[in-house]
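>>> show me how the following folds:
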Amino acid sequence: MVNYRKFKLKNGMEVVFSDIPHREDIGIHIVCRVGSNYEIKELNGMSHFLEHMCFKGTSNRNKLKIIEDFAKIGATYNAATSDDYTTYYGISHKRYWKKLLNIILDIYLNSTFPKEEIDLERNVVIEEMNMYNNDEEHVLHSNLLEKLYGDQPAGRTILGLKRNVRRFKRDDLVEFKKKYYTPNNSFIMIIGNLENNMNDILSIIKENVSKLKRGKKNKVLTTYDKQKGIRFRFLHQYIPQSTLQFVFRAGKAENESIFKYELLSTIIGGGPNSRLYKLLREEKGLSYHSSAHLEYSADHGFMTIEVGVDNEKMLETITIVMNMLKDLKKNLISDKELKLAKKLLNTQEELLLETHEDYSNYLEKYLVYQKKIEKLPARIKKRNSVTTRQLLNLTKRFFVNSKFVFVYLGPKT
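Next up is the predicted model:
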């Protein structure tokens, strides 16, 4: 069960506490509502590059001092950039909460972006790009985004363009951070064993961030999310197993049908009881890997049905998957199948809340999109209210050519 208390400071900064008394650690997360969806083409990659540069020195610490101070309290720390937000976090023993908070706030508030570090980090980020460009999953995903959304923010990668990274200057970093890293667009999560220190933590945060101006609310750049007919993307590479992706445009993060989409995804490819698993593995022995999952952002989203299959069995597999989708559009899902899908998702969600990552992910998906945080019982109630008729109606308007993108990775056939 997720428990939390949320405070909103006068300048708009939100501070959320989630006390987990049985743990010995504490995690501090600062999240900014900015990512690649907020970037014009010339700035594509800036959110990610800025995330790297915030660790390269502050007015109080150089980059090695940051590393050393985290090490002194045995902390694990990192940062991550997505299409909609950027997160900085550190996790350590509960007794080091004050030192951990000091370091995290210093990185958020006082980064200086030394010129020599910018030049060094360009190469690091470009090497990160090179690494991911050798990764089949990343290549598939980036090509999928491009085919779905084209030359607009949603169609570009989080890492950005190499030519952009090579020309970013210190003034660009300073200006971007000043515009987007504001109290009105940021929130802080403190997750773990608070040991009655909540008021002290809140007092330190207020003391450090109260001088910041509220700032304007960040606005995601609008995504054109339509197409005419089926779209195809073929990526030719000689590999022993082809990857097939059947992708359909779905709703955005703030979507009243999200529980229906999740249940549909689970029925199609959510484990051994799913239709894909039974059809492709248990009945035909065609595939080891099959899945279905959702991705959604501030104003767009999609479902990906993915299968890995022998090159010679590709056409047979495509036929099976397409027939399965036709059946879902034509016939009601059985009550038993829906009940088991609900049981799986409800149970997984209850059991997942074990780590800081689980808690932070749960809270982030509400706070990033500024939605009211729901307790697990409320989520389960909504999920359990979904009917087979509602899912049939969803499939009829969802599995259509005007929302369908097919991506293939494998040899020329």
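>>> from here on, contacts and neighbour counts on C-alpha atoms
Fine.
>>> residue 243 sits in which helix or strand?
Secondary structure assigned from DSSP states H and E places residue 243 in strand 241-250.
>>> which outside residues touch whichever helix or strand comes after that strand?
Next along the chain after strand 241-250, taking DSSP H and E as the criterion, comes helix 258-269. Contact with helix 258-269 is made by 250-251, 273-277, 290-294, 303, 305, 337-338, 341-342, 345, 382-383, 386, 390-391, 394, as judged by CA atoms under 8 Å, 6 or more residues apart in numbering.
>>> check which helices and strands the strand holding residue 243 is in contact with.
strand 301-310, helix 388-398, strand 404-410 (3 or more CA pairs under 8 Å, 6 or more residues apart in numbering; DSSP states H and E).
>>> nearest to residue 144, of the ones you listed?
strand 404-410 (6.8 Å; CA to CA).
>>> next, the second sequence, to be compared with the first:
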Amino acid sequence: MPVTPIQAIADDAEVRLTRLGSGMTIATQAMPHLESVALGVWVGTGSRNEKASEHGISHLLEHMAFKGTKKRSARDIAEAIEAVGGEVNAATSVDNTAYYVRLLKNDTALGIDVLGDILTHSVFDQQELERERHVIVQEIGAALDTPEDRVFDNFQSAAYGDQPIGRTILGTVESIRSFNRETLQGYLRSHYCAPHMVLAAAGSVDHDEIVKLAETAFADIAKDSPPSTDKAQFAGGEILEEKALQEAQILIGFDAPALRDRDLYTGRILATILGDGMASRLFQEVREARGLCYSISAFHWPFEETGLIGIHAATGEEDLAELMPVIVTEIAKLADRIETSEIKRAKAQLRATLLMALESPVARAGQMARHMLIYGRSLPVAEIVEKIEAVTAADVTDLAGRIFAGPAALAAIGPIAPLPELGEITSQLAGKLGGNPGDHRGGRG
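Below you'll find the model as predicted:
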């Protein structure tokens, strides 16, 4: 029997797992044709784990990890990796924080040593902290001055209110300036715990060697479990900012499948059909047929126990009044009929995105780590593709009927006087959907 591309990838990329005595997970995936390795540590702590008084500390901590340890200065850290031609970086998200390096296979030991050093022996020098706080305050200012960024922050706040998941990752100027060395050390000790950390590596890797190196490099990591976090719940609401801009930035969204929901891939396909790419419904009707906006797209953001399906559009004030009814109509159509060609195209897009990403060791390492943090295992490629292929047109229309009949979140910035109020938008949508929200059965599980 011939081997399919998906089977070939799965067979060539067995994930090996080891759990250290501390509780830390080591996950590796060999790509023998490569001369390099991508490796990193993913911590199951992000902005949604912060208390109100800790708003922005996850992101600040990520920055400060590179600003000096007991044995390396900030410059030493950068030079150690770049001296061997490698790259080092980090990122903070809602659900996790990642620290990663890319280097040649013979420098794997150096990469793990540097990652272990910054995550267990950072000193949080006061002068470095003052400089980095200033850098992040500038970053906050830049985001506030960029309507495209600000509207997304406001959208998440409108969706989740004052829950941690509804706050910005960057924090506020006041919160960032309030953090000191002791605050950072306390947060690191309580949240960077081995049972909620994954060291993932892909490329030219030797699993057993990486396990040995990790046991030494992360010997001092905390072994307790981090504090529990309240589950997030979609609330809905609106945040509108009238500003003298050339374009209005509009975001409307709805409660959607989370990472563990059985409807996860249905949600992915729904968003793809609605507004992912030039062949999508929104792009064809709003941009191509009517010319009502410069850009329009739809997205699905799944988090650990909640999710969002949203639509983003940028348009001039003169087109705003006509734009929203068209968007509402296209949303409602999803609950009525999905063409076979649309399902096939959406599945092909998701498959291609998944398989193309697996050509990158960085993407493979990140996928392994995130899967381990969310599911406790690395999902095989064939299993993911099977779940994508199992989605039917009826699944998509049923999900559309359920989520679009529920509450919505709206954020807008710019010359938005012609924009209908959220209540009017949802009333129009309810009228087009017809029936009662309770008629749409199903849910999470």
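>>> need the helices and strands packed on strand 241-250 of structure 1 in a markdown table (columns: mean neighbour count).
Formatted as a markdown table, those follow (neighbours: other CA atoms under 10 Å):
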| stretch | mean neighbour count |
| --- | --- |
| strand 301-310 | 21 |
| helix 388-398 | 16 |
| strand 404-410 | 21 |
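>>> CSV please, covering the ones you listed and showing distance to residue 14 of structure 1.
Shown next, in CSV, are these (distance: least, CA to CA, whole Å):
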stretch, distance to residue 14 of structure 1
strand 301-310, 26
helix 388-398, 36
strand 404-410, 39
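>>> closest one to residue 177 of structure 1 among the ones you listed?
strand 301-310 (26.8 Å).
>>> equivalent range in structure 2 for the closest one?
The aligned range for strand 301-310 of structure 1 in structure 2 is 307-316, by TM-score structural alignment.
>>> just stretch 165-176 of structure 1 next, same as before
With TM-score structural alignment as the criterion, stretch 165-176 of structure 1 aligns to 176-187.
>>> check stretch 361-369 of structure 1 too.
Going by TM-score structural alignment: stretch 361-369 of structure 1 matches residues 366-374.
>>> how big is the offset of that stretch relative to structure 1?
Averaged over the aligned pairs, stretch 366-374 of structure 2 sits 2.3 Å from structure 1 after superposition, using mean CA distance after the TM-score superposition for structure 1.
>>> what about the helices in the stretch 101-250 of structure 2?
Remark: helices assigned in the stretch 101-250 of structure 2 by DSSP state H, counting those that start in this stretch are 108-120, 126-144, 147-160, 173-178, 181-191, 207-217.
>>> tell me which of those helices lies nearest to residue 78 of structure 2.
Nearest of these (CA to CA): helix 108-120, 9.7 Å.
>>> buried stuff in the closest one?
108, 110, 111, 112, 114, 115, 116, 117, 118, 119, 120 (16 or more other CA atoms under 10 Å).
>>> any chance of the residues you listed in CSV, with distance to residue 315 of structure 2 too?
Shown next, in CSV, are the buried residues of helix 108-120 of structure 2 (distance: CA to CA, whole Å):
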residue, distance to residue 315 of structure 2
108, 49
110, 49
111, 46
112, 47
114, 47
115, 44
116, 47
117, 48
118, 45
119, 44
120, 48
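>>> looking at these, spot the one nearest residue 47 of structure 2.
residue 119 (17.7 Å).
>>> re the thing from before, contacts for the match of stretch 165-176 of structure 1?
55, 56, 57, 60, 61, 124, 125, 126, 129, 133, 136, 137.
>>> just the buried residues of these.
With burial judged by 16+ other CA under 10 Å, the buried subset of those is 55, 56, 57, 60, 61, 124, 129, 133, 136, 137.
>>> among the residues you listed, which one lies nearest to residue 229 of structure 2?
For these, the nearest to residue 229 of structure 2 is residue 55 (14.1 Å; CA to CA).
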